[in-house]
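Trainee: 3D, please:
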Amino acid sequence: MGQTARVSAVVWISAVSLAAWLWLLLCQGFFWRTDVRLPPREEPGEWPSVCVVVPARDEAAVLSAGLPSLLAQDYPGRAEVFLVDDGSSDGTADLARELARRHGGLPLTVDSPGEPPAGWTGKLWAVRHGIALARAREPEYLLLTDADIAHTPDSLRELVAAARTGGFDLVSLMARLRVESVWERLVVPAFVYFFAQLYPFRRIGRPGARTAAAAGGCVLLRTEAAARARVPDSIRHAVIDDVALARAVRGSGGRIWLGLADRVDSVRPYPRLYDLWRMVSRSAYAQLRHQPLLLLGTVLGLALVYLVPPLALLGGLALGSPAAALPGGLAWLVMTGTYVPMLRYYRQPLWLAPLLPFTAFLYLLMTVDSAVQHYRGRGAAWKGRTYARPDAVADEG
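Mentor: Next up is the predicted model:
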């Protein structure tokens, strides 16, 4: 009787997991496809002015690969770069000035706003300062980009053309992250895959869509839309600032678009599992709005969708139950197939696709660790700063 009950439970759980994967495959905005690139675009008759804002905190190690690519932009209109040094202790500001002297190109202004006041994250305080400096030039667009992002020479031209042609207030590209170490190969493509599953790119660009997200490494923003959405002031405490920015712009009536990049790459290395763990865990619980019930639901959802298929297949085979093994095997097959396009985008071997359950288990542990660190008072820690959750900031105010 006990054996029959165990087999029946495995059958039902594996069937639910398979149903979940069929729904994800067909009904979640085709998130697994990687063909959402810059939309059709035409060069405008008159190129609008653009100011590039680069917040930077202790970025000397990567600045030499990122900043020169911005200074070398082949942009027909007026453009200049503002690097905002967010309290760096590694000579970031001096290196930026030296790179500008060495490479030339677009004009560069380097400035610092000082320490952020209570209720502001350091990056958004730096962005606020950069936007204030830029507005004195009255640009039509702002390019918000990180110090570790390298752009091809035509990147700005293509972004502006896409925004103008499509009538978008915000155009963002998910930079192609570095994938060189063993752990990067295992974790990084999955990071983008999971992001796309949460925020299907196809839905974001549709007029009237409710899904809103951006990729903070590369965001072209119409200055008028930024003022209308009151950014960054309206999102000053956001740890996941790119998604908050997109929601603010859409919420104020703006049109947004997000896709995968061909001309934008992140040069930041994450060679060890520890580095990737910190990248994910610092904001994972913030993504869940610091809600224990959402954490529990996420853990159970990850287990059902990603861990059940291989366990059901192996358990069904061990119990001698094809009825349990078959749904698990089919769910694992669908999961593997949906991951293949992302591995191809990152030019990675396809044998990594069946390992997605293991990577998902790592993400599950990172998410739980994010909550643990939050309740220990070390949540949302980054480069020497730890941020309170938004409701705590509001209470203090």
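Trainee: all contacts plus neighbour counts: C-alpha atoms, from now on.
Mentor: Fine.
Trainee: who does the longest helix anywhere in the chain touch, helix- and strand-wise?
Mentor: Assignment by DSSP state H gives helix 2-27 as the longest helix of the chain. With contacts defined as 3 or more CA pairs under 8 Å, 6 or more residues apart in numbering; DSSP states H and E, the packing partners of helix 2-27 are helix 308-319, helix 322-345.
Trainee: which SS class is residue 271?
Mentor: Three-state call for residue 271 (DSSP: H, G, I helix; E, B strand; the rest coil): coil.
Trainee: buried stuff in stretch 154-173?
Mentor: Across stretch 154-173, burial judged by 16 or more other CA atoms under 10 Å covers 155-164, 166, 168-173.
Trainee: now swap in stretch 60-78 and tell me
Mentor: Across stretch 60-78, burial judged by 16+ other CA under 10 Å covers 60, 62-75.
Trainee: now stretch 354-361
Mentor: 354, 356, 357, 359, 360, 361.
Trainee: Equivalent analysis for stretch 41-53, please.
Mentor: By neighbour count on 16+ other CA under 10 Å, the buried set for stretch 41-53 is 47, 48, 49, 50, 51, 52, 53.
Trainee: Ok, stretch 228-238 next?
Mentor: 229, 231, 232, 235, 236, 237, 238.
Trainee: One more sequence to fold, the one below, so I can look at both together:
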Amino acid sequence: MLVVGVLALAALTGWLYLAMGHGGFWRTGPGLPPGTAPSGWPEVVAVVPARDEAAVLPETLPTLLAQSYPGAFSVIVVDDGSGDGTADVAARLGDEAGKTNRLRVVEATERPQGWAGKVWAMSEGVQAAGEPEFILFTDADIAYAPGTVTRLVRAATAGERDLVSQMATLSTDTRWERRIVPAFVYFFAQLYPFRRVTRDGARTAAAAGGCMLVRREVLAHAGGLDAIKGALIDDVALGRLIKRAGGRCRLDLSRDVTSRRPYPRLADLWTMIARSAYDQLRYSPALLAGTILMLLLLYAVPPAATLAGSIGLALDARHAAVPATAGLLAWTVMAATYAPMLRFYGLSPLRAPALPLVALMYAAMTVDSARRHRSGRGGTWKGRPAPRPRTGEPALPSTERGGARSESARRGGRPG
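Mentor: As a prediction, the model looks like this:
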């Protein structure tokens, strides 16, 4: 019982730090600031990498083409070797919307060795975009509320940001989506607290791949997409690239940007997470072991200690009050930090105490991700394997860790 008490106290200490000293990761607001309109609206080109997305594009592409942006705005759909007629569907949607002057569909050329498929498609879109001030990287499954592009640009120009990213609201229509998706976003925010991403000088850097508005010149000065060409988790890699180059970033949760991709089965969600979890750990067995141990300490110990301590109190066991009390307090703090995310997704906060069960599932998904990598199936997406980096390979080349600096950084943080 003494060992359980020590573990419970350690878990409680961890949760007190997370709740009060970890960048307010559990907060779901405030979202994009209103900002003031720029004197002249800069040109924006949206780049949409698409591989076998014919089914979802009718729900999403029209919302992007319909944006009433005050400046020049166009959309490039990059067909990344699709076999389902994605390019034809995109072109048809442009015709039906009467936006053929706003839409271009380009075919991605053969992917060079060492490039991840999506990053190569993004690069092809950048090449076709010309020289706009901003590039909006977005996914084929992302739908935009009216006026979203205008609000993104206003936030970037008024806040002098080089990268403005919005975490899309994901689907929670099915039972498994309701159980796992809010926790997925919660764990992402815990790993990359949004307020720390936004804070100048903080080392935390990330972005959400569904919606990333980037200053084109800053991206070029940082090394371009070539600097992250092998990244499987391209959004986090891009956020790190921009911030390490001196760029100013912003990341928020958003209701204006929504994903229309369904994950009806547990297997669909499992594959989505396991595909890249081990990549996030840089293919390191040591980081994998540390992550699993930390998940067990923070999420499994509190309910287990509460149960063990309660049984010990009923049996008059010595020191049983310590694990019972510390475990319950840690479990309570955990649930309290998860409740705002559940409310954001319109779900009952009464689901919050079940978070340890979801965390254990995530631990299993992470282990499975490592297993898939070791068997040669890691990172496979839509039938195409990702580049295989060496174990422990850093997310960015060493030359990009502070070598280049963005235009805004060289001007004292003020973009021209």
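Trainee: follow-up on the earlier one: filter the buried residues of stretch 228-238 of the first structure down to the ones in helices?
Mentor: Among those, the members falling in helices (DSSP H) are residue 229.
Trainee: and the residue positioned nearest the centre of the second structure, which of the three is it?
Mentor: A centroid search over the second structure (CA atoms, centre = their mean) returns residue 208, at 3.7 Å, as the residue closest to the centre. Following three-state DSSP, residue 208 of the second structure is assigned to coil.
Trainee: what does it align to in the first structure?
Mentor: In the first structure, the residue matched to residue 208 of the second structure (TM-score structural alignment) is residue 215.
Trainee: Was I right to think its match contacts residue 245?
Mentor: No - in this structure residue 215 of the first structure lies outside contact range of residue 245 using CA atoms under 8 Å: 9.6 Å.
Trainee: ok so, going back, got TSV for the helices and strands packed on helix 2-27 of the first structure, with mean neighbour count and distance to residue 394 of the first structure too?
Mentor: Below are those laid out as TSV (neighbours: other CA atoms under 10 Å; distance: least, CA to CA, whole Å):
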stretch	mean neighbour count	distance to residue 394 of the first structure
helix 308-319	21	40
helix 322-345	21	40
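Trainee: Out of the ones you listed, which is closest to residue 287 of the first structure?
Mentor: Residue 287 of the first structure lies closest to helix 322-345 among these, at 22.6 Å (CA to CA).
Trainee: Check which helices and strands the closest one is in contact with.
Mentor: On a contact count with 3+ CA pairs under 8 Å, 6+ apart, helix 322-345 of the first structure meets helix 2-27, helix 182-198, helix 308-319, helix 356-375.
Trainee: buried ones in the second one?
Mentor: Taking 16+ other CA under 10 Å as the basis for neighbour counts, the residues of helix 182-198 of the first structure that come out buried are 183-194, 196-197.
Trainee: Contacts for it next, please.
Mentor: 28, 31-32, 177-179, 270-273, 276, 339, 342-343, 346, 348, 352, 356, 359-360 (CA atoms under 8 Å, 6 or more residues apart in numbering).
Trainee: gap between the nearest residue to the match of residue 208 of the second structure once chain neighbours are set aside and residue 218 of the first structure?
Mentor: Spatial nearest neighbour of residue 215 of the first structure, chain neighbours left out: residue 174 (5.2 Å); criterion: CA to CA, 6 or more residues apart in numbering. Distance from residue 174 of the first structure to residue 218 of the first structure, counting by CA to CA, to the nearest Å: 7 Å.
Trainee: one step back: between the buried residues of helix 182-198 of the first structure, which sits nearest residue 266 of the first structure?
Mentor: So of the buried residues of helix 182-198 of the first structure, ranked by how close each gets to residue 266 of the first structure (CA to CA), first place is residue 188, at 11.5 Å.
Trainee: That closest one maps to what in the second structure?
Mentor: In the second structure, residue 188 of the first structure lands on residue 181 (TM-score structural alignment).
Trainee: Distance of its match relative to residue 359 of the second structure?
Mentor: For residue 181 of the second structure, the distance to residue 359 of the second structure - CA to CA - is 12 Å.
Trainee: Stretch 326-345 of the first structure vs the second structure, mean deviation?
Mentor: Here stretch 326-345 of the first structure, set against the second structure after superposition, deviates by a mean of 0.5 Å using mean CA distance after the TM-score superposition for the first structure.
Trainee: what helix or strand is residue 81 of the first structure on?
Mentor: Assigned by DSSP states H and E, residue 81 of the first structure belongs to strand 79-85.
Trainee: Counterpart of residue 26 of the second structure over in the first structure?
Mentor: Residue 26 of the second structure maps onto residue 32 of the first structure when the alignment is built from TM-score structural alignment.
Trainee: can you tell me the helix or strand for residue 47 of the second structure?
Mentor: strand 44-50.
Trainee: I'd guessed residue 385 of the second structure sits against residue 373; true?
Mentor: No - counting by CA under 8 Å, no contact exists between residue 385 of the second structure and residue 373, whose distance comes to 10.5 Å.
Trainee: Of these two, give the one with the bigger neighbour count.
Mentor: residue 373 (20 against 14; other CA atoms under 10 Å).
Trainee: Distance check, the aligned residue in the first structure for that one against residue 127 of the first structure.
Mentor: Taking TM-score structural alignment, the alignment pairs residue 373 of the second structure with residue 374 from the first structure. Relative to residue 127 of the first structure, residue 374 of the first structure is positioned 25 Å away (CA to CA).
Trainee: swap in residue 103 of the first structure?
Mentor: Distance, residue 103 of the first structure to residue 127 of the first structure, using CA to CA: 24 Å.
Trainee: Counting neighbours, go ahead and name the busier of those two.
Mentor: The neighbour comparison of residue 103 of the first structure against residue 127 (other CA under 10 Å) goes to residue 127, with 27 against 13.
Trainee: Return the residue of the second structure aligned against that one.
Mentor: Under the alignment (TM-score structural alignment), residue 127 of the first structure pairs with residue 122 in the second structure.
Trainee: Direction-wise, compare the host helix or strand of its match with strand 73-79 and give the angle.
Mentor: Per DSSP H and E: residue 122 of the second structure is located in helix 117-129. For helix 117-129 of the second structure against strand 73-79, the angle by axes from the mean of the first three to the mean of the last three CA atoms, to 10 degrees is 140 degrees.
Trainee: Remind me what helix 117-129 of the second structure packs against, helices and strands.
Mentor: strand 44-50, strand 73-79.
Trainee: let's go with 6 Å and repeat that
Mentor: Judged by 3 or more CA pairs under 6 Å, 6 or more residues apart in numbering; DSSP states H and E, helix 117-129 of the second structure is in contact with strand 44-50.
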